[in-house]
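J.: 3D, please:
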Amino acid sequence: MSSFWENLDKFPRFLISVLAGFFLTTFKTFFKQLKNTKSKISLIVVITIIIITTYTIIKKMTGIE
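T.: The predicted structure follows:
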């Protein structure tokens, strides 16, 4: 039973390292894209569209007008 608790104690460190690795690998490509001006503008447009779409969907789902 003690090995169970030892493994459970290691889980938060594992979760943090997995999340950090996910965000680092995901945003690494975005930072490479931001070096080019055309890519920067298109990336800003795409992110804006995603935010507006998500906001609209959540607004419609909750019924807030």
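J.: okay, CA-based contacts and neighbour counts for the rest of this
T.: Noted.
J.: next, the buried residues of stretch 28-35.
T.: By neighbour count on 16 or more other C-alpha atoms under 10 Å, the buried set for stretch 28-35 is Gln33.
J.: let's compare: structure for the following, please.
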Amino acid sequence: MTDFWINLYKFPRFLTSVIIGFFLTTFKPIFRLLKNKKRVTLFGITIVLLLVICYKILAKMTSIE
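T.: Take a look at the predicted model:
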């Protein structure tokens, strides 16, 4: 039973490291791509377009126009 409590005590550290690892492995390639000025512009335009498209879709789905 003590092993259970020891593992339960270690879980928040494990969860934190998994979340940090996920974000590091996800965003590291993006940061590498953003070192070029031309790619920064393209990335910015892509993000803005995705946000506008998501807004339009959600507005249509919820009848907020």
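J.: and the spatially most central residue of structure 1, how far from Leu43 of structure 1?
T.: For structure 1, the residue nearest the mean C-alpha position is Phe23 (6.2 Å; C-alpha atoms, centre = their mean). Between Phe23 of structure 1 and Leu43 of structure 1 the computed distance is 17 Å (C-alpha to C-alpha, to the nearest Å).
J.: for Glu6 of structure 1, same thing?
T.: For Glu6 of structure 1, the distance to Leu43 of structure 1 equals 44 Å [C-alpha to C-alpha].
J.: these two - which one has more neighbours?
T.: Neighbour totals were compared for Glu6 of structure 1 and Leu43, and Leu43 leads with 15 against 10 (other C-alpha atoms under 10 Å).
J.: work out for me the element the more buried one sits within.
T.: Secondary structure assignment for Leu43 of structure 1, by DSSP states H and E: helix 37-62.
J.: what's the distance between that helix and the middle of its chain?
T.: 14 Å (C-alpha atoms, centre = their mean, to the nearest Å).
J.: cool, stretch 47-65 of structure 2 as well?
T.: A distance of 19 Å separates the C-alpha centroid of stretch 47-65 of structure 2 from that of its chain, computed with C-alpha atoms, centre = their mean.
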